[in-house]
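Enquirer: I'll drop the sequence and a predicted model, then ask my questions.
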Amino acid sequence: ILDGHKDIPHDLIVPYLAFDQDNFEAALATIPKGGVASHEYTLEEAKAAIEANTKK
């Protein structure tokens, strides 16, 4: 994704990982015992985050 670009922001603000009562049990089933919840961003999500955090 960097592809030689030097204008990528050092810090990126991305949406929080969140669970609510409606999806907690389903999300919990995907987290390994002793693990932590995380989100693996798609290429499209990463590009959108960079674009949203780039000062113009």
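Expert: That came through fine.
Enquirer: Please count neighbours and contacts with C-alpha atoms only from this point.
Expert: Will do.
Enquirer: Could you list the buried residues of whichever helix or strand residue 45 is part of?
Expert: Using DSSP states H and E, the element containing residue 45 is helix 43-53. Neighbour-count burial for helix 43-53 flags 49, 50, 53 (criterion: 16 or more other C-alpha atoms under 10 Å).
Enquirer: of all those residues, which comes closest to residue 27?
Expert: Checking the buried residues of helix 43-53 against residue 27 with C-alpha to C-alpha, the nearest one is residue 49 at 23.1 Å.
Enquirer: State the distance from that closest one to residue 43.
Expert: According to C-alpha to C-alpha, to the nearest Å, residue 49 and residue 43 sit 10 Å apart.
Enquirer: this is the comparison structure:
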Amino acid sequence: MKFKTLSIVLFCGFSVAKAQNLNKETAAIQSEGNMLYHSEMASWYGSDVLQSISAVNLIAI
């Protein structure tokens, strides 16, 4: 009976420790995703600006 109780307590302890580690990993993945999103938005706006500049230059020629 003591072994069964000890096993359950240890299992719950390891589960909580693993969940905390997963939260750290999740935060790191979400941070990287946010950086990629902002990078893509910057390149999107940059390409729009360059296309508008080249369109103006073509009209001037």
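Expert: Perfect, thanks for sending it. As the structure is a computational prediction, the values presented were derived from the model and not from experiment.
Enquirer: TM-score for this pair?
Expert: The TM-score (TM-score structural alignment, normalised by the length of structure 1) is 0.24; 18 aligned residues with a C-alpha RMSD of 2.4 Å.
Enquirer: so what secondary structure elements neighbour the helix or strand hosting residue 26 of structure 1?
Expert: Residue 26 of structure 1 belongs to helix 24-28 when assigned by DSSP H and E. Packing partners of helix 24-28 of structure 1 (3 or more C-alpha pairs under 8 Å, 6 or more residues apart in numbering; DSSP states H and E): none among the helices and strands.
Enquirer: which ones are touching residue 28 of structure 1?
Expert: With contact set as C-alpha atoms under 8 Å, 6 or more residues apart in numbering, residue 28 of structure 1 has no partners.
Enquirer: nearest to residue 25 of structure 1, of the buried residues of helix 43-53 of structure 1?
Expert: Distances from residue 25 of structure 1 to the buried residues of helix 43-53 of structure 1, taken by C-alpha to C-alpha, are shortest for residue 49, at 27.9 Å.
Enquirer: what about residue 14 of structure 2, how many neighbours?
Expert: 12 (other C-alpha atoms under 10 Å).
Enquirer: Any figure for the gap between it and residue 24 of structure 2?
Expert: Relative to residue 24 of structure 2, residue 14 of structure 2 is positioned 16 Å away (C-alpha to C-alpha).
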